[in-house]
Every structure is written in structure tokens, then in C-alpha cells.
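1. give the three-dimensional model of this entry:
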Amino acid sequence: MSDQIFNITTPIYYVNGPPHIAHAYTSVNSDVIARFMRLDGRKVWFVTGTDEHGQKVAQAARAEGCEPLEFCDRISARFQDMNRLMNISHDDFIRTTEPRHKNAVRAMWEKLKASGYIYEGVFAGWYSVRDEQFFDEAELVDGQAPTGAPVEWVEERNLFFRLSAFGEALLEFYDSHPDFIAPASRRNEVVGFVREGLRDLSISRASFDWGIPVPGHPGQVTYVWLDALLNYATSAGYPDSLAANGVWPADVHVVGKDIIRFHCVFWPAFLMAADLPLPKRVFAHGWWTVEGEKMSKSLDNFIPPERLTERFGVDGVRFFLVREMAFGADGDMTEVALQRRIVGELGNEFGNLAHRTLTMIARYCDGRTPAPGVLTAQDEALLAQAAAMLPALRLQFGEQALQAATQVIWNVVGAANKYLQDEAPWTRAKGDPDRLKTILHVAAETLRRLALVLQPFVPDAAANLLDQLGVGPQARSFASFDQALVAGAPLPDPRVLFPRPESAPPPAGAMPSPM
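-> Okay, here's the model as predicted:
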């Protein structure tokens, strides 16, 4: 495999409130990609973190009666707790209040200024504090931002970035790098926006002081989006070692579709102006809704991750978040959907497949890995389908098509369940023990491969199953995908992979209606 470091990032999460399941969704999907790449022999640099400056944070801290940094420390810790809860395997957690990031922002200011892309002027326009974004009069909907956030008229002397100078360069870049923005619907949105013409961007603020000071301009702090976007380069070593450590450019920035313009217009323009390599791809995922409304801290309809993990387990929630909706589309979170994916598919279909196979091995094979006899066409067909998973998954992961990847796996789960049902090994115990062992060998080999490719999605359950199959830690990467089980090896007693969650409805207040 390639020695190039695979760099994947989540957006850094804004700390004006605690994390909810939509944040977990972004992090879990990014984690699944990072884990897959590591298992496939890639060196990985997986970055997440918190965005801690700006007017919204200052207002939230004031409402809590504390200083902004104290508030940021507390909320950032909540996001780190979420990462631990959801088993996120990040390599770096960056906070924009860290000295290394402040140093990077100062260096970027000096670079942009030296390149001639910064000038001083007066801004006057409609500003949304909630979105940290300016809007034209024509963009307002009933006097509000397109997101529904209130806007206020702002006039102040700021520093500007000559974004207007990069329209043609951006369009040429999109054209020569058709995979830069995904999915295609988001690419069309960004290209259309740039073609309408870009206006210069105000990149400092004088109306509040919770931000990174602009070098040489007392009273001005850095616009939160210039500050926040630079985190990706800070983590990769900017300004000291960006070109030398093999981490940059990023292979994929995973973001929500609501911030696609910042990442696909502002961010590449900043990098072009600073003469730095651009990321290879920005993937914009969709939104979870509850009763048709986007989950949002501002709308107060979010679901804390722990409310789901307490009931369905961490692996169950991880599986649901990847499996339920196509990565890039929107989806609605309901009780029926949770039960179908976690109890029905993960527990009944996969968990039951594993448990009954291992239970029959314990009962009919003296608890030892069965050796195969002569393989039938049915045996070879299942083994071939299981063997074909990894190349198919590599293609799906290359496109961040994670739900499609789970379908590749679930096709094999379904085929394995049908195989056992058709072959009925329990009927061979007395009359045909050799055939019984062959059937259970095929089932166990299929389970081994399923457990290997499910590690990115349900890491704890997959490790549990590999333990029960007698697969040691040294044989759990994809390099061992074709390394068969050792016949005759003693296996531990079978254990249930996915204990069934309580069948009773969730407790009052556990989730918003309709769950």
C-alpha cells in the first residue's frame, strides 16, 4: 500500500453549546474512514477539535456568567468526552485557543498581507451572529438569513481579503479537479455560487474582542472563519513543518452541507493566496432531522449521544449512524429506524449468524475450528462472495460511500444466513459429520472476513468476534484477509455479540418525539 499519509478531518465543532448526535454522526463516519485506511495499511492523520472564538462564543459565555476561555474549556471537554464515548480514534484534537494555532493564524496574516491580498476598508451589511456570516439583501428571506437566523446591520472599519480576485482560479481548479467537491449536488451549488461573482471578504472584527488579534492592527480580531479553517493546516504543522512532514494536503475534509461554501470557496482561496497546496476533496454530508426538522443546538431539538448509547450500545449507535442514510443525503431519525438497524440487522441478522455458528462449533466440533472436507459449489460461492468484499469496499471507501459499503457487507451476511438455512448443518450431526464440519468451516471463514471488514464500523463487537474465532491481534489487518483460520485451534465459549436492548419504550425525555 501507499506510504503517503492519509489525512482526514472533521470540521472543528463550535463550542457555543454541548455536542449532540449530529456531531457524533460526522465524527463516527470520519472515524470509520480513518479506521478502514489504517486496517488497509495506510498511515493516517485523523484530526478533529473545537472552534472557540467569535461573537457567538462570547455571548454564550456571558450568558453563563463566566469568562470565554473558561466556557470554552468546559464545552471543549464535552466534545472530548463525546469522542471517548463514541470510540473515535483521532490522532489530533485541536483547539483554536491553543498557542500553536494562534501562531499559525499570525503567520497566515503576514503571508496574506505580504502577498497583497489584504486591504483596509469599511464594511456595511447584514450579519448573522448565529451563522457567523454576512448576507446580501437579496439573500434574506423575510428579513432573516436563509438559515432562519436573525440578522443585524453592521458597519465598521475592517480588514478585507481580495476574494474577488480568485473567481476564475477557483473555477479552473474545480474544472481540473472534478472530484474536489462531493457529492455532485454540492459541487453544482458551489460552482454556481462562484460563477455569480465573488465579493471581497471582511476578515476582521472590531465590535468584540474574543478572537485572535490581527498583527499590527490594535482593536481588530480575526474573523472566525479564517481562524477556524486554518486549523487543518495548524494540525499538519503550519507554519513550521507543513511541507516536510507528509501530512498535507488533506485527503478529505468531512463537513456538513451547511458549511460547504466556507470550505470550497474561502478555504481554497486563502490557500491559493498563501501559495499552499489545496486539499484533495471536501465531502459534504447531509443533515439528520427529527420530525422533519434539522437537529440544531439553536433550535433546541438535539439528541445527546449518550441517550442513544445507554439504550443501544456504542457499536449499535455507530452502526445506525453509518447504515441508515446515504452519506451525503439527509435522513430522519425515528424509533422504527433505530430498531430496524440495530435490533433487526445488527443483532438478529449478524449477531445471530455469529452466535449460532459458534454455538454449533462448540457443540459439534468439540469447540475447535473445524477443518473443511470437499467443497461444494454452494460452499465455494459463499467463500468467493466473502472474499470479494474487500476490493468492493476499497472502491466504496474511495468515494466515501459508507452506506453502500455496509450494503456490500450485508449482502454477505444475508447470503451466509441463507447458506446455513439451506445447508442445515444441525441435521448432519449423526449422518454426515464430515459435511457438518465443512459447512461450519465455511460459515466460520465467512464470519472471519465479516469481522475483519466490520472493525471500522463496530470496533468492539468485531474484536469480540475475532476473539471468539481465535484470530490473534497480528492477523486483524486487511493484509490477513486471505489468511484462513487454523483447523483444530481451540476456541473460547461463545458469547452474544449484541445483547438485545430493552424492548420497552425509551424513558420520558430520552428522545424527542416520535422516538
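2. CA atoms for contacts and neighbours, from now on please.
-> Will do.
3. where does the residue lying farthest from the centre of the chain land in three-state SS?
-> Going by CA atoms, centre = their mean, the residue of the chain most distant from its centre is Gly431, 50.9 Å out. Per DSSP: H, G, I helix; E, B strand; the rest coil, the local secondary structure of Gly431 is coil.
4. quick one: Ala392 and Gln407 touch, right?
-> No: if you go by CA atoms under 8 Å, Ala392 and Gln407 don't touch, sitting 10.6 Å apart.
5. distance of the residue farthest from the centre of the chain relative to Arg363?
-> As judged by CA to CA, to the nearest Å, Gly431 and Arg363 stand 16 Å apart.
6. so Pro150 sits against Gln144, correct?
-> Yes: under the criterion of CA under 8 Å, Pro150 makes contact with Gln144 at 5.0 Å.
7. burial count for Ile192?
-> Heads up, residue 192 is Gly, not Ile. Applying other CA atoms under 10 Å, we find 12 residues neighbouring Gly192.
8. before we move on, what about Glu98?
-> 10.
9. quick check: next helix or strand after whichever strand or helix holds Phe134?
-> For Phe134, the element it lies in under DSSP states H and E is strand 133-135. Going down the chain from strand 133-135, the next helix or strand is strand 152-161, by DSSP H and E.
10. for that next one, packing partners?
-> strand 118-128, strand 201-202, strand 204-205 (3 or more CA pairs under 8 Å, 6 or more residues apart in numbering; DSSP states H and E).
11. in TSV, list those strands along with mean neighbour count.
-> As requested, the helices and strands packed on strand 152-161 are exported to TSV (neighbours: other CA atoms under 10 Å):
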stretch	mean neighbour count
strand 118-128	16
strand 201-202	22
strand 204-205	26
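12. nearest to Leu436, out of the ones you listed?
-> strand 118-128 (67.8 Å; CA to CA).
13. what are the contacting residues of that closest one?
-> Outside strand 118-128, the residues that touch it by CA atoms under 8 Å, 6 or more residues apart in numbering are 112-113, 133-137, 145, 149-162, 202.
14. count of residues packed around Ala362?
-> With other CA under 10 Å as criterion, Ala362 counts 18.
15. please provide the structure for the following sequence as well, for comparison with the first:
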Amino acid sequence: MSGKTYYITTPIYYVNDVPHIGHAYTTLACDVMARFMRLDGYDVHFLTGTDEHGQKVEKAAAAAGMAPQAFTDKVSQAFRDLIPKMGYSPDNFIRTTEPRHYRACQALWEKLVAAGDLYLGKYAGWYSVRDETYFAESETEVGPDGKRRAISTGADVEWVEEASYFFRLSAWQDRLLAFYEQNPRFIAPESRRNEVISFVKGGLQDLSVSRTTFKWGVPVPNDPAHIMYVWLDALTNYITETGYPDPSAPNAKYWPADLHMVGKDIVRFHAVYWPAFLMAAGVAPPKRVFAHGWWTIEGQKMSKSLGNVVAPAALVDTYGLDQTRYFLLREVPFGNDGDFQRRAIVQRMDSDLANTYGNLCQRVLSMINKNCAAAVPVAGPLQAADSALLDRAAALLPQVRTLIGDQAFNEALITIWDVIGDANRYVDAQAPWALGKTDPARRDTVLWVLAEAIRRITLLVQPFMPTATAKILDQLAVPAQARSFAAMDTALASGTALPAPEGVFPRFVDPEAPAKPARAAKKA
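-> As a prediction, the model looks like this:
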């Protein structure tokens, strides 16, 4: 381990519903980042968890006939169950109902009081329970049914008047704009950065940060009639995990976070409120907030009423774990909205995985098994075509490292698959099956070059498809300690015994498709 740290977080997921494809997508992106950085020598801390306070949870628990804590225990488990199902590798799962989180929230509150950034007043305005968000009059509209809703989300809003503590957000406008200017990578992608800067330039109002009309939340220090606004509470989870406010805590080394991964609907909370809270309390803000897009399903917005909400577990059960992981990050430029289409995932499985990557591995390893005594072949002098393929494979790591650092997951996969395409074309051009008859030594060199290219490619695909790539590396007899990027230049050793090859990416067989009729036997 190099001593370089990398702290990455998902948003903590709200426990008023079960996990869907949007939750799976965010955590998957974080998992790929975490796995990549571990392979690249970083001391990684990857955090996910659940946001369990607020009026919405209190109401949902009441509707279910349960106490809030029992309700959150049950629904939080659904998010924990998704971790092994999707092959995620978090270092911890945090819940905002943990005692350590109460301590961190109250410590942050007291810092804001000491800084003079909190004051007691009265809130009167529109509030969405569903979004746990305050809206200005101009951000709402009255629908045909006479109900007032938030324009941006469509959620019903209600008029609220109550005593409240306020955070002096209005005092942070210029300081936030200066911070964005000095840290151009803080908000991504560019469209979200422009959106946030425009919002801040439009003027910031002081933010209500406590409630008195319900009780399910973190009590305000020295004023238990108030509980903290759920977003101040929720955002604090990221420093709770580092042991805040104890600078000597074991995890304190990970702050500031390197990346908060969020959906585009909550970028304002992470890129405006959160850095302002932290800087007011004398805490460094995170280094980067990336807000990705949303998924629709076959061209329609996901909704319970349409019955089209996609459960991640169902995707894995139908298409396979690595296939699902690959599709979600390959299909759409990360940051854009995407549309999940069944025919698209099947096409990716059959074309990209079975025909392109899987077929390359299968035919090369099968030829080695048959012609080279089931061992890594001996490489003779390299020709220009050999060096060209090996050079392209060797150039992948710095290229992919840059793309992953920018969260350009689909571009990273395109770049890797371009080299897989080169390897397939090299097989066809060199025709090792024919060389066996005319020049066996040259055949062995070609097969070694191919095996070595597959090894380099597969090391880089590991974060995306850890199970499938482990099988491929097993078939290349690459030891566990030689699967990090530090071992990228440790070439395959000629003579190493290889196991019998097995296919890794089968073509998709639709379990609901009607069976084809059996062919009639030919007459003798």
C-alpha cells in the first residue's frame, strides 16, 4: 500500500422504499471506482448506508403500523442485502440512527453555533415532505387539481409555519462562488457545475435547519424541542464515518472525501449546502461531487403506478451479475440520463461480451491448450504486428486511469474494447491455426502475444466485472498477488501450466422464449 488514501461515498439512501435500479447504479459506479483505486495502490475507504430520519420516514412507519426504529431496521436491511447481490465491496455501511452519528451531528451543530452561523427565527413557506426540501413560492405551481406542487420534482408541497433555527447561507454566496472558481473539478459533469453556479449567483436565502412539528431525528443540542433538518443530519454521515469530531480517530485520515457520488436531483444539497456547512464549521469540504443522470425504463419514467420499477436483483437473476454491471456502465455516458431496454442489454451481452471478449479468450486459450501442451507458450522474436498489439495493451492503464478519474466509465470501457477488437483482428490476420502447419515457433509467439494482451486487458476489466475476470485470470494462471496494477508489467512466464479453458460469457438464452422445434432426423 502506497499510503495514498481515497475516500468515496454513495449518497445514503432514504428508507421509505425498496432499492431500485437508480440506487444500484450509483453504488455500482462507486464500487468500480473503489475497486480500481485499490488495484492502483490506494488505501481506499468506500462508504454506503441509509438515511433514516425525517418526517417522510415517520409517516411511512406510521402507515406501516410500525415504530420508526423498527421500520428503518427492516427497510435498511433491503439495501444491505443488495450489496452481495450486486457484488459491491463497501468498507462500511452507515445508518443515521447510530449513536456515533448523533454525536457527530451535534458536534457539527455546536461548531456552527460557535461560528455565529446559526440563529433562531420562524420559518413560513412551502415544504415538500416527499423531497424533504423547502421551496420558494416561485419554485411551486398549482396544478389542474388545485394542489400546489414543486415545479422541479412534481412533489406536493404544504405551507409550514414553525419556530426554526436558520443557517446563514446568504452570507456564503461569494465564498462559495470563489470556492467553485478555485476548484474547477469540485462539481461534475460540467452541466451540473453550470447549474449550481447559476443557482448560487441567483442569490442564496438563509436555510431553515430545524423542525419542531415531528420528533424522528437528531435533537438540537440544548434545545430538544427542535430536531435537525434531515439534510444537515444526512450529509453529516460522511464525516461521522471518519470519527468526527475526533481528529485522532483511525478513519480521520480519509477526510476530505475524494468523491461524493450522487444523483442529479440532490446535487444542490451536496454542492451548495454541504460545503457551506463544513467551511462554516472549520472543516475542509470534499474534493469532488459527481451528479449522474436518471434511468428510464423502455422510454418511460419509472413509477409504481406503471409497474415498471426495475429491481436490481431481478436484473442479476435474469442476465447475470457481471453482465448487469457491464451494461449499466457501458450503455450510457456517465452523467447523462439513460434508458434501460431489454433488447439493449441482450445485445451487449451477446456482442460485447460473448462474441468479442469471451470469444477472444476462449479461442486463444483453447489453441494454447491444444497446441502448447496446456502451458504458456514460448515467445520468439517479436514482429511489428506483435509489438503493436502489446504496445496498445500496455498503453491502456494510463488512458483508463485518466478516464476513471473523470468518472467516464463508458469511455473507459470503449477504450478497453477497442484493444480487444485489435486483438481479435490480430488473431484473424496472424491465423495461428495455419501457422501450426508451417511455422510452429511463430504460432507459439502469436499465442503468447495474445495471452499477454488478454492478461493486461483483463486486469483493467476487473473493477467492472470482478467475477468473470477472476475466472479468466485463473485460466491464465495469474496468481492472486499479481492481479494489481503494480503487476501490470509482470508478463506471463513461458511454461506455466494452464488449466483447461472454459467459456466465461455465454450468449443470452431467453427463459421465456418458446423452444425451437427439434429438427427431423435425416433419412439414411
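16. coming back round to it: aligned partner of the residue farthest from the centre of structure 1 in structure 2?
-> Residue correspondence to structure 2 (TM-score structural alignment): Gly431 of structure 1 is matched to Thr438.
17. quick one, what contacts that match?
-> By CA under 8 Å, 6+ apart, Thr438 of structure 2 has no neighbours at all.
18. and it, how far from Ala373 of structure 2?
-> 18 Å.
19. and Glu139 of structure 2, by the same measure?
-> On the measure of CA to CA, Glu139 of structure 2 and Ala373 of structure 2 end up 71 Å apart.
20. ok, Val32 of structure 2 next?
-> In this structure, Val32 of structure 2 and Ala373 of structure 2 are 36 Å apart, going by CA to CA.
21. residues making contact with stretch 499-517 of structure 2?
-> By CA under 8 Å, 6+ apart, stretch 499-517 of structure 2 touches 319, 346, 349-350, 353-354, 358, 362, 365-366, 369, 374, 468, 471-472, 474-477.
22. try it again at 6 Å.
-> With contact meaning CA atoms under 6 Å, 6 or more residues apart in numbering, stretch 499-517 of structure 2 is reached by Asp350, Leu353, Ala354, Gly358, Gln362, Leu365, Gln475.
23. likewise for stretch 362-373 of structure 2?
-> Taking CA under 6 Å, 6+ apart as the rule, stretch 362-373 of structure 2 contacts Ala374, Pro501, Gly503.
24. may I see the buried residues of that stretch?
-> For stretch 362-373 of structure 2, the neighbour count (16 or more other CA atoms under 10 Å) marks Gln362, Val364, Leu365, Ser366, Met367, Ile368, Asn369, Asn371, Cys372 as buried.
25. okay, that stretch sits on what stretch of structure 1?
-> Aligned by TM-score structural alignment, stretch 362-373 of structure 2 falls on residues 355-366 of structure 1.
26. how about the strands of the stretch 1-150 of structure 2, start to end?
-> Per DSSP state E, counting those that start in this stretch, the stretch 1-150 of structure 2 carries strands over the ranges 5-9, 13-14, 43-51, 92-95, 118-128, 133-135, 140-142, 148-150.
27. superposed on structure 1, what's the mean shift for the longest one?
-> Just to be clear, that refers to strand 118-128 of structure 2. Here the mean offset of strand 118-128 of structure 2 against structure 1 after fitting is 0.9 Å, by mean CA distance after the TM-score superposition for structure 1.
28. what angle do strand 158-167 and that strand make with each other?
-> Relative orientation of strand 118-128 of structure 2 and strand 158-167, computed by axes from the mean of the first three to the mean of the last three CA atoms, to 10 degrees: 150 degrees.
29. what do you get for the first one?
-> Strand 5-9 of structure 2 and strand 158-167 meet at an angle of 160 degrees, taking the same axes, to 10 degrees as the criterion.
30. contacts for strand 5-9 of structure 2 next, please.
-> The contact list for strand 5-9 of structure 2 (CA under 6 Å, 6+ apart) reads Tyr42, Asp43, Val44, His45, Phe46, Leu47, Thr48, Tyr254, Ala257, Asp258, Leu259, His260.
31. redo that, cut-off 7 Å
-> 30, 42-48, 254, 257-261 (CA atoms under 7 Å, 6 or more residues apart in numbering).
32. and if you look at the third one?
-> With CA under 7 Å, 6+ apart as the contact definition, strand 43-51 of structure 2 has outside contacts at 1, 3-15, 34, 37-38, 76, 90-96, 234.
33. what separates the residue nearest to Ser27 of structure 1 when sequence neighbours are not counted from Val413 of structure 1, distance-wise?
-> Residue nearest to Ser27 of structure 1 in three dimensions, not counting chain neighbours: Thr10, with 6.4 Å by CA to CA, 6 or more residues apart in numbering. Remark: distance between Thr10 of structure 1 and Val413 of structure 1 (CA to CA) = 30 Å.
34. mind checking how far Leu498 of structure 2 is from Arg343 of structure 2?
-> 36 Å.
35. how about Ser76 of structure 2?
-> For Ser76 of structure 2 relative to Arg343 of structure 2 (CA to CA), the value is 32 Å.
36. next one: Phe199 of structure 2
-> Here Phe199 of structure 2 is placed at a distance of 39 Å from Arg343 of structure 2 (CA to CA).
37. those two: who's more crowded?
-> Between Phe199 of structure 2 and Arg343, Phe199 has the larger neighbour count (other CA under 10 Å), namely 14 against 10.
38. so what corresponds to the more buried one in structure 1?
-> Phe199 of structure 2 maps onto Phe193 in structure 1, by TM-score structural alignment.
39. now do Asp510 of structure 2
-> Here Asp510 of structure 2 is matched to Ser503 in structure 1, going by TM-score structural alignment.
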